[in-house]
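Participant: sequence first, then the predicted structure, then my questions.
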Amino acid sequence: MDGGTGLRLRHFVQIVDTHTAGEPTRIATGGLPPIPGDSMIDRRCWLETTGAPLRGFLLDEPRGHHDMFGAIITPPVHPESNFGVIFLDNNGTLAMCGHGTIGVVTALITLGQTEQDDLVLDTPAGLVHCRVNRTNGEVSSVTFQNVPAFCLHDLNWNGFSLHLSYGGNLFALVDAASIGLHADKDHLSELIDTGMAIRSWANEQTETYHPTTGERLTIDLVEFYEAGDPDRNVVVFGDRQVDRSPCGTGTCAKMAFLHATGKLALEKEYRYSSILGTEFIGKIVSETMVGTVPGIVPEITGSAYVTAIGSLVLTNNDPFPTGFSLERENR
C-alpha cells in the first residue's frame, strides 16, 4: 500500500481534526480496517482489546498527544441511523461523547459526506439524534438529543458526597467547593490527582448496571462542578486526561442530577462553562423512565471547528506503529 505517495505504508488513514469548545476530536473517516461486531457495543469491546493498537496509532505520540480525543466513523448497525461512531480517549473508549458528537457532525457536513441537517448517530450508548444549525449556509452549531440521562445513588468518599449520574457515560459528580477546590486552571493538578483517586475508589465500592440494557457501568469520568453564572466544571477521565470543553455527556449527567434534586425544570436553558470559559447550552426536553429509574431526555447545543483535514501514515520501518506516551511510561 502506498496511498498514492510512493511510500511503502502499513496504514494510510484519512482524518479530520476538530475542536469543540476547545476540546479536540481526531475523527478517522476512512482507511481503517472494518471494525468487527454485530452491535456498536461489540465494536467498542473489540477496540478495547484486539483493536487497542489502533487507538494508540491515532491518538498517542508521535501523531497525537496525551490529551487527544478521537472518534472512528463506522457503518451503522441500527437501521434508523446514518453513521456509527465509537469514541476514544487516551486510555480506551467511551460509550458516548457530547463534544465528539458535535465535532463528528460538523466534520461530516464539512467533508460533504452528508447533506442532511438531521442525522442519527449509532453509538455504543444508543441512538443520538443530531440537528445542524446554520448561519449564512455555514454550520454554526450542532444540537443533539442524547440517550436518556438519570441520577443514581450517592457515595460517601472521606466524608464528602459523590453523586453518581449517567449521561451516556457514568459520572461521579463532585461539588469542588465541598472538598476545598475550585473548578479552574489554578487547581488543575489537584483536580487531576483527586479525580483519579475518586474514580479508582468509587469503582471498587459500587457495582452498577444500566437499568434497561443490563450492561455493567463503570465510573469513567469525574466531574468537579462549581456554582456560578454560569455554573462551571472540570472533567477528569481516561489516564489523567482533562476535558477542555464543558463535556456534553457530563452536562447531561449534571442536568439529570439537578432535575432529580428539584433545581432544574423542564425546557429551562442550562448554560455550563468549561475550564476555558467556553459554554454548552443544555435543556431538558422531557421526563422519561429508564427501566424503573426516573430520568430525563437531555439536549445539548455547542459549536465545533475544523482544524485539519489530512491523513495519518505508518511507514514499514516506523519504530512506533502503535504510538507511545511518556506520561504513562514514566509512572
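Facilitator: Looks like it arrived, so ask away.
Participant: only C-alpha atoms from now on, for both contacts and neighbour counts.
Facilitator: Noted.
Participant: ok, the residue nearest to the spatial centre of the chain to Q205 distance?
Facilitator: For the chain, the residue lying nearest the average C-alpha position, counting by C-alpha atoms, centre = their mean, turns out to be C97 (2.6 Å). When C-alpha to C-alpha, to the nearest Å is the yardstick, C97 and Q205 sit 25 Å from each other.
Participant: excluding covalently adjacent residues, which one is nearest to the residue nearest to the centre of the chain?
Facilitator: Computed as C-alpha to C-alpha, 6 or more residues apart in numbering, the closest residue to C97 that is not its neighbour in sequence is T249, at 5.9 Å.
Participant: what kind of secondary structure is R44 in?
Facilitator: In three-state terms, and counting by DSSP: H, G, I helix; E, B strand; the rest coil, R44 is helix.
Participant: check contacts around it.
Facilitator: R44 sits next to 86, 93, 95, 124 when contact means C-alpha atoms under 8 Å, 6 or more residues apart in numbering.
Participant: switch to 7 Å and redo it
Facilitator: Contacts of R44 were listed using C-alpha atoms under 7 Å, 6 or more residues apart in numbering, and they are 86, 93, 124.
Participant: comparison target, given below:
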Amino acid sequence: MLDKPGNSKHRMRTIGLVDMQSGGDVSRIITRGVGHLPGGSVLEKMRYIQEHGDGFRRLLLSEPYGDPYMSLDLIVEPAHPKAQAGYIIMEAMGYPLYSGSNTICTAAAVLQSGIVPMEEGEQTLVLESPAGLAHVTAHNHNGRTHSVTTRCEPAYVAARNEVVDVPHYGKVRYDLVWSGAYFVLVDATEQGFKITADEMPAMAAFGHALVTAARPQVTQEHPELGAVGPLPFAHFMGPVDKVDDNGFRSRSATYVHPGVICRSPTGTGTSARMALMYEDGEIKDGQWLETVSPRGSSFVGTVLGPDTVAGYRAMNSTITGKAWTLARSEIVVDLDDPLVDATDLEDVLDTEPG
C-alpha cells in the first residue's frame, strides 16, 4: 500500500557533490550532507565512519547513485593546526589512507569551490588525510587550478621477490611496497601484458586472482599506522624508457580490489614504482618518472630524497597531475526508498531535510 501524503515522517536527505577527474579516474568530492563524525584526527573520523557508517560509501559507489570505478572524498574538519581542510578517501576496496589522484582532485575542488580561498599563481595548501598531512602546491589562473603537485607518503619496499601460487595463472613473483597503501608490484611483460586499453578486462581478471591469492601472506599492519586492512592493490609495471638524463617513462596500471583497473596510473602506484626503482638504484634524487595508464593518461612522479619508516629505507616523492571539474550537483536520498539500505547510513547523514 502506498503511503498517503503527510502520513510518514519526512525522510529526505541531500548530499552536495563536486565530481572531478584526474587521469580519467573520477573522484566524487562530498562538500555537505554528512553530520558530525566523532574523533579528533581525520584518521579517527575515518575509522568511525568505516565502522558505523559504511552504508554511505556503499550508497555512492553503487547503482543507482554511482559505480565502483569512482572514488569518494568526504571533506571534514581537520584536527592538525597546519591543515586547512581534511578529507576521508573511500573506494571499492574500502578506505585507503592516502591517494595521489584523490588528493589532486580534492585540492582542486577545495580551491575552485571556495572552501579554501584561491590565490592567483602558486598556492600552498595543506590537507589532512587519514595518513597525515598532504602538502600540496597548486598553480591557479583566472579561477582555475591548472596543476597540482602533492607530496606523497614516504614509500618503502616491505618485501622482495615474494612468490604466490595463483589459480589458473601459476606461480607469480611480486614485490611488496607501501606508498600510502600496500601494493603488490608485478612485471607486466612476465605476465604477457603490454598494458593497453584492450587488455583491461584480462588485467582485471589477473589482478583479482593475484590479490585474492596474495592476501593471506601480505601483512595487514603498517609499522607506524597500525591496522590498514587486507591487501587492496596490484600494480603492473611496463618496461622503463629513458627520456633524458633526469627522466623516465613507463606504461603502468593499477588494479583495485575487487575488479577495477584504474583509468589513471594512480599516484600511489607511481610512488610505489619509484620506491622499487630507488631501492635498486635505477632512479635518483631529483629525477622523475612519468607513468602512462592503459588509456594513455599520465602522472609525473619526482624523487625528493631518502627517508625512513620504522627502520625501513624509504623514499620521499611528489606526484603532479591536473584535475578537471565534471559536475556540481546535489543528490537526494530518500531513506524510505527500498533501494537505499539505511541501516548504517542514516546516523551519519545530516538531519537537515532535503
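Facilitator: Structure's in. What do you need? Small disclaimer: the values here were computed from a predicted structure and weren't measured.
Participant: just the helices in the second structure please.
Facilitator: When secondary structure is read from DSSP state H, the second structure shows helices at 42-52, 54-60, 100-112, 200-214, 267-279.
Participant: tell me which of those helices lies nearest to T137 of the second structure.
Facilitator: When the helices of the second structure are ranked by distance to T137 of the second structure, counting by C-alpha to C-alpha, first place goes to helix 100-112 at 9.1 Å.
Participant: where in the first structure does the closest one align, residue-wise?
Facilitator: Taking TM-score structural alignment as the measure, the first structure aligns residues 98-110 with helix 100-112 of the second structure.
Participant: mean deviation of that stretch from the second structure?
Facilitator: Comparison of stretch 98-110 of the first structure with the second structure after fitting gives an average deviation of 0.7 Å (mean C-alpha distance after the TM-score superposition for the first structure).
Participant: and T288 of the first structure, what's its match in the second structure?
Facilitator: In the second structure, the residue equivalent to T288 of the first structure is D307, according to TM-score structural alignment.
Participant: please read the previous query as pertaining to E48 of the first structure.
Facilitator: Checking with TM-score structural alignment, E48 of the first structure has Q50 as its match.
Participant: return the distance of the nearest residue to that match once chain neighbours are set aside relative to V228 of the second structure.
Facilitator: The shortest distance from Q50 of the second structure to any residue other than its chain neighbours is 7.5 Å, reached at Y95 (C-alpha to C-alpha, 6+ apart). In this structure, Y95 of the second structure lies at 9 Å from V228 of the second structure, with C-alpha to C-alpha as the measure.
Participant: equivalent analysis for A314 of the second structure, please.
Facilitator: Using C-alpha to C-alpha, we find A314 of the second structure at a distance of 18 Å from V228 of the second structure.
Participant: looking at these two, which is more packed in?
Facilitator: More neighbours surround A314 than the other of A314 of the second structure and V228, with 23 against 17 (other C-alpha atoms under 10 Å).
Participant: what is the burial count for the closest residue in space to that one that isn't next to it in sequence?
Facilitator: With C-alpha to C-alpha, 6+ apart as the measure, Y156 is the residue that lies nearest to A314 of the second structure, at 4.3 Å, once sequence neighbours are left out. The number of residues packed around Y156 of the second structure, counting by other C-alpha under 10 Å, is 29.
Participant: Y156 of the second structure maps to what in the first structure?
Facilitator: Under the alignment defined by TM-score structural alignment, Y156 of the second structure corresponds to F150 in the first structure.
Participant: what's the match for P298 of the first structure in the second structure?
Facilitator: With TM-score structural alignment as the matching criterion, the partner of P298 of the first structure in the second structure is S317.
Participant: its match contacts C152, correct?
Facilitator: Yes: shown here, S317 of the second structure and C152 form a contact pair, counting by C-alpha atoms under 7 Å, at 5.6 Å.
Participant: give the buried residues for stretch 281-294 of the first structure.
Facilitator: When burial is assessed from 16 or more other C-alpha atoms under 10 Å, stretch 281-294 of the first structure yields the following buried residues: 281-284, 287, 290, 294.
Participant: biggest separation within those residues, which pair?
Facilitator: Distances among those were taken as C-alpha to C-alpha; the most separated pair is I281 and V290, at 23.5 Å.
Participant: and the strands in the stretch 101-250 of the first structure?
Facilitator: 118-123, 126-135, 138-145, 149-157, 160-166, 170-175, 208-209, 216-217, 219-226, 231-237, 241-242 (DSSP state E, counting those that start in this stretch).
Participant: so which of those strands is nearest E61 of the first structure?
Facilitator: Between E61 of the first structure and those, the shortest separation by C-alpha to C-alpha is 14.6 Å, and it involves strand 241-242.
Participant: that closest one maps to which residues in the second structure?
Facilitator: The alignment of strand 241-242 of the first structure onto the second structure (TM-score structural alignment) covers residues 260-261.
Participant: mean shift between the matching stretch and the first structure?
Facilitator: After superposition onto the first structure, stretch 260-261 of the second structure sits on average 1.8 Å from its aligned residues (mean C-alpha distance after the TM-score superposition for the first structure).
Participant: from the chain's centroid, how far away is that stretch?
Facilitator: Relative to the chain's own centre, stretch 260-261 of the second structure is displaced by 12 Å; criterion: C-alpha atoms, centre = their mean, to the nearest Å.
Participant: who's in contact with it?
Facilitator: The list of residues contacting stretch 260-261 of the second structure from outside it, by C-alpha under 7 Å, 6+ apart, reads 69, 200, 204, 254-255.
Participant: ditto for stretch 183-199 of the first structure
Facilitator: The contact list for stretch 183-199 of the first structure (C-alpha under 7 Å, 6+ apart) reads 176, 181, 219, 222, 224-226, 232-234, 236, 240, 275.
Participant: onto which residues of the second structure does that stretch map?
Facilitator: Aligned by TM-score structural alignment, stretch 183-199 of the first structure corresponds to residues 195-211 of the second structure.
Participant: list the buried residues in that stretch.
Facilitator: For stretch 195-211 of the second structure, a neighbour-count test (16+ other C-alpha under 10 Å) marks 195-196, 200, 203-204, 206-211 as buried.
Participant: which of those residues sits closest to P223 of the second structure?
Facilitator: Proximity of those to P223 of the second structure (C-alpha to C-alpha) peaks at V211, which lies at 21.2 Å.
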